[in-house]
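In: With the input below, show me the fold.
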Amino acid sequence: MQRIVNRHQLNMPKLGLGTWPMLGDECTRAVVQALELGYRHIDTAAAYNNEAAVGDALVQSTVPREQIHVTSKVWWDQLSPERMRASFDNTLRALRSDYVDLFLIHWPTQDWDLARTLETLVSFKEEGRARAIGVANFPLALVREVVEVMQVPLAAMQVEYHVALSQAKLLDFARQHDMALIAYSPLARNKVSEMPEIQQIAARHGVQPTQVALKWLIEQEQVAAVPKASGKANQLANLASLDVPLDDEDRALIAQLPKNIRIVSPAFAPAWDAE
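Out: Down below sits the predicted model:
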């Protein structure tokens, strides 16, 4: 199995460390520890209020910055060009880095000048301060407009994706356009551990249900996942999911699960079914 998603020169490990909702010293310790264990993909965002904690970890770690893929995001109320630029500058300052590997618009919003927002996003890439750019939580219709109509060079999209939520249409689109799809909440806030089908597969292979759920995601072409894990045992378990052996029988069982369980849908979320 390919362990790197290398679309648009992303060079992004398929398994990353999600940092929400960790804060302060807890977050710094978790990131330093993850890097020691072998993680090379860290996911943060301005709205998580932990970019500075991640930045402290990047400085403390013995792993060279250029070997670590860092993703961050701008919040939906900061999408005017001026605010977006200020937010991005703050992100780089907090991370104590002169670039991010991937910079995303965290959520779409209403009443925005989409063209100017995207122009600003592209400018970060042109300046070399964002190695790659993308979007998060965009429904298919909006991603299609950005990529096909406006011709913005998106490298990735990040969305909620797990064994109980289908993202087949977005994934098809991502593959057509050579983009990565990054799964957040890949364990459905640990609901996967309570699913009898996932428990059954885990028991058959002598692994944890969470490892089954993660392997199902990251074995898919162009899919990465960013589970949050602060403790060493969970970080190691998630890393070990890369080596879990799933077979066609396992995949068929997972395919039968309901695929409409969405965990994250705040009041400002877009119409998810817009195609």
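In: switch to C-alpha atoms for all contacts and neighbour counts from now on
Out: Will do.
In: what's near enough to touch Asp113?
Out: Ser80 (CA atoms under 8 Å, 6 or more residues apart in numbering).
In: same deal with Leu257?
Out: Here Leu257 is in contact with 163-164, 197 (CA under 8 Å, 6+ apart).
In: and which of those residues is nearest Ala53?
Out: Using CA to CA, Val163 is the member of the contacts of Leu257 that lies nearest Ala53, at 30.8 Å.
In: what's the neighbour count on that closest one?
Out: Residues lying near Val163 (other CA atoms under 10 Å) number 26.
In: correct me, but it touches Asn260?
Out: No. When contacts are counted by CA atoms under 8 Å, Val163 is not listed as touching Asn260 (9.7 Å).
In: From the contacts of Leu257, pick the one nearest Gln110.
Out: Gln110 lies nearest to Ala164 out of those, by CA to CA, at 28.4 Å.
In: can you give me the helices for the stretch 151-275 of the chain?
Out: For the stretch 151-275 of the chain, the helices defined by DSSP state H, counting those that start in this stretch occupy 168-176, 196-205, 209-218, 232-240, 248-255.
In: structure for this one too, so we can compare:
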Amino acid sequence: MEHVSVADDDVPAVGLGTWKLDGQTAYGTVKTALSLGYRHVDTAQAYGNERHVGNAIADSDVDRDDVFLTTKVRPDRYEPGDLKASVRESLHKLDTDYVDLLLLHWPNPLSDLDATLRAMADLVDDGAVTHVGVSNFSVDQLKRAQARSPVPIATNQVQFHPFKPQRELLRYCQDEDVMLTAYSPLAHGAVLDDDLLWAIGRSYDKTPAQVALRWATQHRGVCAIPKSTSREHLEQNLDIFDFKLDADEVERIARPNGLKTAETMLRGMLG
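Out: Okay, here's the model as predicted:
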């Protein structure tokens, strides 16, 4: 497993995303993933599965301190009192004293960003949160968050895949030593139908999904959190660090495509 350095932590470069995983599916998937070697798990208040994620971690053979655990605050809970209360609720559901990373799930133009970020910093001071970050922020929004946060912004979690390579944001994050966390790195399955990824994968005896994940994680400062409920696919998503794409392949794989990105979003909404 490769890692991305964030402050004093080494974050596993591949983690498990849990969006749209409910109930026992979430529990079983997280527990299986941990048994396979995953040590990075991502959830959110809005996903409605924090309790099942926490139960899976508690019931696994992996120590809580060995799991890099992320959750996200819902945008309607950014008022400082609401934020702190919601995080205490999340910790209770996750059956843990702290989360390694707490994110603002989406920008909320109606919230007081300064007050919100001060509340997150208070949680760091209290030991309930180790690192803070944001999700779905543009470069300008990320800059504002950095300028206002009393503690470093560790990551920006965004959609990042070959059809949405986020070049401007990636360069900015790399220059600022901010981890880019790639959600939907498989473009909700769209990479599986891609001829170029199939062709490159054949030369390495890898699937298109593995090529897409290797493409993402070969970028400096990027970790990826693919979602899967299949044990086989969970295993494959971890099995990407025994090959390396060359510079030409990395360049060719990145093909910004508005239509593909729209199709990806539709696939995600339809499940």
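In: quick revisit: name the nearest of the contacts of Leu257 of structure 1 relative to Pro209 of structure 1.
Out: For these, the closest approach to Pro209 of structure 1 (CA to CA) belongs to Glu197, at 9.2 Å.
In: So what does the closest one match up with in structure 2?
Out: Using TM-score structural alignment, the partner of Glu197 of structure 1 in structure 2 is Leu196.
In: Can you give me every residue that contacts that match?
Out: Ile253.
In: From Phe243 of structure 2, how far out is it?
Out: Distance of Leu196 of structure 2 to Phe243 of structure 2, given as CA to CA, to the nearest Å: 17 Å.
In: can you pull out the strands in structure 2?
Out: 3-6, 9-12, 16-17, 40-42, 68-73, 99-104, 129-135, 153-159, 179-183, 222-224 (DSSP state E).
In: Can you check which of these gets nearest to Asp82 of structure 2?
Out: Nearest to Asp82 of structure 2 among the strands of structure 2 is strand 68-73; the distance by CA to CA comes to 9.8 Å.
In: okay, the angle between that closest one and strand 99-104?
Out: Interaxial angle, strand 68-73 of structure 2 versus strand 99-104 (axes from the mean of the first three to the mean of the last three CA atoms, to 10 degrees): 30 degrees.
In: Strand 68-73 of structure 2 vs structure 1, mean deviation?
Out: On superposition with structure 1, the mean distance recorded for strand 68-73 of structure 2 (mean CA distance after the TM-score superposition for structure 1) is 0.4 Å.
In: elements contacting that strand?
Out: With contacts taken as 3 or more CA pairs under 8 Å, 6 or more residues apart in numbering; DSSP states H and E, strand 68-73 of structure 2 sits against strand 40-42, helix 80-94, strand 99-104.
In: and with 10 Å instead?
Out: The helices and strands touching strand 68-73 of structure 2, judged by 3 or more CA pairs under 10 Å, 6 or more residues apart in numbering; DSSP states H and E, are strand 9-12, strand 40-42, helix 50-59, helix 80-94, strand 99-104, strand 129-135.
In: Map Asp114 of structure 2 across to structure 1 for me.
Out: Aligned against structure 1 by TM-score structural alignment, Asp114 of structure 2 finds its counterpart in Ala115.
In: Skipping adjacent residues, who's closest to that match in space?
Out: Spatial nearest neighbour of Ala115 of structure 1, excluding adjacent residues (CA to CA, 6 or more residues apart in numbering): Met150 at 8.0 Å.
In: Was I right to think Thr181 of structure 2 contacts Cys223?
Out: Yes. Shown here, Thr181 of structure 2 and Cys223 form a contact pair, counting by CA atoms under 10 Å, at 5.0 Å.
In: what do the two both touch?
Out: Counting by CA atoms under 10 Å, 6 or more residues apart in numbering, the contacts common to Thr181 of structure 2 and Cys223 are 13-15, 155, 157, 216-217.
In: returning to what we had before: can you add distance to Leu110 of structure 2 and give the helices and strands packed on strand 68-73 of structure 2 back as CSV?
Out: Formatted as CSV, those follow (distance: least, CA to CA, whole Å):
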stretch, distance to Leu110 of structure 2
strand 9-12, 32
strand 40-42, 26
helix 50-59, 26
helix 80-94, 13
strand 99-104, 14
strand 129-135, 16
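In: Tabulate the ones you listed in JSON lines, adding columns for distance to Met269 of structure 2 and mean neighbour count.
Out: Output for those, formatted as JSON lines (distance: least, CA to CA, whole Å; neighbours: other CA atoms under 10 Å):
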{"stretch": "strand 9-12", "distance to Met269 of structure 2": "27", "mean neighbour count": "17"}
{"stretch": "strand 40-42", "distance to Met269 of structure 2": "19", "mean neighbour count": "23"}
{"stretch": "helix 50-59", "distance to Met269 of structure 2": "21", "mean neighbour count": "22"}
{"stretch": "helix 80-94", "distance to Met269 of structure 2": "25", "mean neighbour count": "18"}
{"stretch": "strand 99-104", "distance to Met269 of structure 2": "21", "mean neighbour count": "24"}
{"stretch": "strand 129-135", "distance to Met269 of structure 2": "18", "mean neighbour count": "24"}
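In: looking at those, which is closest to Ala26 of structure 2?
Out: Closest among these, using CA to CA: helix 50-59, at 6.1 Å.
In: can you tell me the mean distance of the closest one from structure 1 after alignment?
Out: After superposition onto structure 1, helix 50-59 of structure 2 sits on average 0.5 Å from its aligned residues (mean CA distance after the TM-score superposition for structure 1).
In: Now the equivalent of His162 of structure 1 over in structure 2: closest residue in space that isn't a chain neighbour?
Out: With TM-score structural alignment as the criterion, His162 of structure 1 lines up with His161 in structure 2. Nearest residue to His161 of structure 2 in three dimensions, chain neighbours excluded: Pro185, at 4.7 Å (CA to CA, 6+ apart).
In: Now do the same contact list for that neighbour.
Out: By CA under 10 Å, 6+ apart, the neighbours of Pro185 of structure 2 are 158-165, 191, 209, 212-217, 223-227.
In: go with 6 Å
Out: For Pro185 of structure 2, the contacting residues are 160-161, 226, by CA atoms under 6 Å, 6 or more residues apart in numbering.
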